[in-house]
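Asker: 3D, please:
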Amino acid sequence: MAHIIPFKAVRPTRDKVSLVAARSYQSYTKEQREARLRDNPFSFLHIVNPGYKFDKEISGQARYSLVKNRYLEFKEEGIFVQDDAPCYYVYKIVNREGREFNGIIAAASALDYENDAIKKHEDTIAYKEVVFKDYLKTVGFNAEPVLLTYPDNNVIETIIKEAQEKRAEFEFTTTYRDTHYLWLVDTPKTIKSIQEEFKNMPAIYIADGHHRSASSYLLYKDLKDANPDHQGDEDYNFFMSYLIPESDLKIHEFNRLVKGLNGLSKEEFLIQLDTFYRIENRGKTPYKPSKKNHFSMYLDGDFYSLYLRKTVYNIETSLDGLDAQLLYKTILQPILGIDDLRNDIRIEYSNGKNDIVNIKSAVDSGEFTVGFGMVPATIEQMKNIADDGLKMPPKSTYIEPKLRSGVTIYEF
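Answerer: Model (predicted):
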C-alpha cells in the first residue's frame, strides 16, 4: 500500500519556467555553470550556487543558509508562486530521440520508505545521506523529485491521457532538445481516484534517487522527534516524487573503466581472465555485448568478447545474476583487486547512453587501461533484487527520465 498524496507546489510562472529549470548541479561543467549564471538571472543555479553573487566559493552551513535566502528572493520577486490548493501534476518529457515519459509528480510517504512499501535496490552512503538531510533541514524545500516506478495501471493511464487533452500549464524545450509538459490535476474526484489506485499497489520502487529518498527519511525522523505534537500529516512526512509506470522507464547500463591491471602484464591478466570466461579477440571494430552474462572488453587497442564459463560461477540469488555484480565478483575484485566500488580511485563509470566508443577513447587516451561494456539490467531484475532485500553495486543502472530542478518545489 503506497500513500501518494497531492501537494501545493511552488512553481515558476509560465513565462519564466524555461529560464528557471536546470539540470542537476553536478551535470554541468564549470564553464557551462559559469555561462548560465552569467547570462541567465532566472536560472535555478543561482539558488543552489549562491556564492556566485559574491564571487566566492561558499560551502557547508553557510551555503545552505544562502540557498534559502536566494530561494526566498525568487519568491519575493514573483518568479516562484505557490498553488492555492493541493494538486497532482501530470508531467511528460519527450526526449530528443522522440521517446516519451509520462507520469505524476506527487508527495510520497517517508513512512512507506521505512516500511518497505517503497522498495530500494541500491546501497547509499551514510555521510551523503546526513549531508543532504542537513541541507534540506536548513533550506526547507526540495526541488528535484525522486524517480519512482509502479506497475502499469489502466486507471492512472486514463487520468494522465485525459489531463493531457487540455492545454499544458508548462511547455518548454531545453537546449538538450528535450520537451517538458506539465498539467495540474486538482478535481476532488480525480485526486481520490489516483490516491486509491496507489493505495491498492502492494509496493512501488525507487528507480533513481536513493540518496535523496534516504535523506528525506532522515529529515522526517529528525523533525518528527523534535515535534511533540506530531500528527503524521505534516509536510515533512512526505517527499516529492515523480511516479512513472514501469513500461515508461528506460534503463541504460553503466560501463566500467579501470586504471592499471593490478600489477599484472596484459598476458597475465588475460590468463587469469580465462578462468572465468571464454575470450575472443574481436580486433579494432567497436564491439558491444548482446545478452546478459556477456561482456565486451577494450584493452591495448583491441576489443574482446567475454563469455561466462557458468561451471565456475554459481547464480544462487537475484543479485548473483546481475551483470554488474558478476563483473565485480569475477574480474574487478579477484583479478584487478578492486574491493570498494564506491571509493577506489582506479575505477570510473560511463553511462551506456554514451556509445561504447567512449570506452575506446578513454583507454586510448592513456587515462584508463581497460574498459568493460555490458547490457542494461531489466526492470524485472531491479524489482527482484529489491523484493529480496538485496542491493545492487553502485552505478548498476543509468535510468531515464532525468528531470529538471526548479519546475515544481515541495516545501516542508
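Asker: alpha carbons only for contacts and neighbour counts from here, please
Answerer: Fine.
Asker: Helices of the stretch 301-412 of the chain, residue ranges please.
Answerer: 323-327, 357-364, 379-387 (DSSP state H, counting those that start in this stretch).
Asker: and what of the stretch 101-250 of the chain?
Answerer: Using DSSP H, counting those that start in this stretch, helices in the stretch 101-250 of the chain cover 110-115, 126-139, 154-163, 188-199, 210-226.
Asker: to compare against the first, here's another:
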Amino acid sequence: MAVIRAFKAIRPRKDLAFKVAALPYDVMNSDEAREEAKGNEYSFLHIDKAEIDLDKNIGIYDEKVYKKAKENLENMISKDILIEDKKPCLYIYRLTMNGKSQTGIVGCTSIDDYINNNIKKHEHTRHDKEIDRINHVDYCNANTGPIFMTYRNNDEINNIVNEWTKKEAVYDFTAKDGVLHKVWIIDNEDTILKICNIFKEIDSLYIADGHHRAASAVKVGIKRRKEAGNYSGDEEFNFFLSVVFPDSDLNIIDYNRIVKDLNGLTPKEYIDKISGKFKAEVYNGVKQYKPCKKHTYGMYLDGMWYKLTAKEGTYDLNDVVSSLDVSILQDNLLSPILGIKDPRQDSRIDFVGGIRGLDELEQKVDSKEYRLAFSMYPVTLDELMKIADSGKVMPPKSTWFEPKLRSGLFIHKLK
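Answerer: The predicted structure is shown next:
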C-alpha cells in the first residue's frame, strides 16, 4: 500500500513561475548557482542554495546559510511571490524534453512508508549531505524540493491524468534549457480521493532521484514527532513532498566516469592490466564510442577512444547488482587496477551526467585535468526496481535522470 496525500502547496504566482523555478540544489555548486541566479531575485536558488546571498567566505553548511534560506522563503511569501493554496490539492506535473513527456502526480508521501520500506531505495546516503538537508528543512519548516519517485504503470491513474490534462494548465513555460514544464491543479475532492485510493492498491513506490532529500525529510519528521510528544500521525511533518511518475514515462541516461591518473602505471602497463578482464579494441568508427549494449564501455585515453568489452567471469548474471555495468567496471578495473576503492569518497574520480555528451569527457581529459574517461551504457529502470525490491543498493552514481524536476513550483509546509 502506498500513501499519497493532498496538501496545500505554497507555489509561485502564475506570472512568476518561470522565474522562480530552479534546477535542484545538488546539480550545481555555489559558484554555478550564483551565476544561474544572477539578475533574478525570484530564483528559488535564493532559498535552496542561500549561500549565494552571503559572503563567499561563509561555509555552505554554516548556520547562517539555513537562517538566510528561511528569511528568503518568508520574504517571498510575504511579497506574494509564493502563495499558499486555500485547500489541499493534488497536482499534475509534466516535463517534456526532446519531444518526450513524463507526467507525474505531485502530493505528499508518508515517512512511515519510507521507514517500512513501502518506499524503496537503491542508494546509500552520506551523513554530511543528510545533515545539510535536515538543517535546511528544519529551519525553513518546509520541504522545498520534491522527491522524484516512480511506480509501476497503472491504467486507472493514466486515465485520470489524461482527462485532467485536457484542462488549461496553471503553469506552462519553457525553461532556458529547452524543457517544457506544465502544471495542473487537481482540486476536485472526489478525484483526489479516487487517486489516493488507487495508490493504496499499489505495493511500492521507488525513489528514482533524491535519496538525500528523502532521508532528510524523514529524519526531520521523526525529530518533530519526538518534539511533539503526542502526535496523531495526521500532522504535516509525517509527510514529505514527492512527484510520482509511472515507470513507462521515465528515461535513465548514462552516468559517465572520469579519472585523474593511471595509479602510477604507464599507458601500456595500464592497457596490459585491463586486458585480463576486458577486451580492449581501438575504436575506428566515428569520433567517439558510445556503448549500445550492456557490458561494453567506451574509454578515452591519450586522444584515442577504445571499446572495452567485459570478459566472461567478470560478473554473475544471477546477481542483479554485480552484473550492472557500473559494478563490473568498479570491481574489475577502477578498484583493483586504478586503486579507487570508494568512488563516493575518492577525489581521483568524478562523474559526468550523459546529458553533457561525450564531448565533455574529451574536454576534461584533453585539458589534462583528468587522465582518462569511461562512457557507460545506462542502467535500466527494471534493474533499478529489481535491486530496490531485493533490498540491495546500486554502486554510487549509477543513474542519471533527465529532465530534472524544478524546485520552487511546489513547497510543502511542515506545520
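Asker: Minimum distance to residue 281 of structure 1: which of the helices of the stretch 101-250 of structure 1 has it?
Answerer: Taking CA to CA, helix 210-226 is the member of the helices of the stretch 101-250 of structure 1 nearest to residue 281 of structure 1, at 38.3 Å.
Asker: Residue range in structure 2 corresponding to that closest one, please.
Answerer: Using TM-score structural alignment, helix 210-226 of structure 1 corresponds to residues 211-227 of structure 2.
Asker: same question, stretch 361-369 of structure 1
Answerer: The aligned range for stretch 361-369 of structure 1 is 363-371, by TM-score structural alignment.
Asker: Straight-line length of that stretch, end to end?
Answerer: 11 Å (CA to CA, to the nearest Å).
Asker: ok, now stretch 256-268 of structure 1?
Answerer: Terminal-residue distance, stretch 256-268 of structure 1 (CA to CA): 20 Å.
Asker: residues in contact with it?
Answerer: Stretch 256-268 of structure 1 is contacted from outside by 269, 335-337, 346-350, 359, 362-363, 367-373, using CA atoms under 8 Å, 6 or more residues apart in numbering.
Asker: Mind doing that once more with 6 Å?
Answerer: 336, 346-349, 368-372 (CA atoms under 6 Å, 6 or more residues apart in numbering).
Asker: How far does stretch 142-160 of structure 2 sit from its chain's centre?
Answerer: 14 Å (CA atoms, centre = their mean, to the nearest Å).
Asker: residue closest to the middle of structure 2?
Answerer: Nearest residue to the geometric centre of structure 2 (CA atoms, centre = their mean): residue 209, 3.1 Å.
Asker: Hmm, it is touching residue 148, no?
Answerer: Yes - in this structure residue 209 of structure 2 lies within contact range of residue 148 using CA atoms under 6 Å: 5.1 Å.
Asker: returning to what we had before: tell me the contacts of the residue nearest to the centre of structure 2?
Answerer: So residue 209 of structure 2 contacts residue 148 (CA under 6 Å, 6+ apart).
Asker: before we move on, the earlier item: can you name the two of the contacts of stretch 256-268 of structure 1 that are farthest apart?
Answerer: Of all pairs in those, the most separated under CA to CA is 336 and 349 at 15.6 Å.
Asker: now the longest strand along structure 1: which residue numbers in structure 2?
Answerer: Using DSSP state E, we find that the single longest strand of structure 1 is strand 100-109. Using TM-score structural alignment, strand 100-109 of structure 1 corresponds to residues 101-110 of structure 2.
Asker: Then stretch 74-82 of structure 1?
Answerer: Against structure 2, stretch 74-82 of structure 1 falls on residues 76-84 (TM-score structural alignment).
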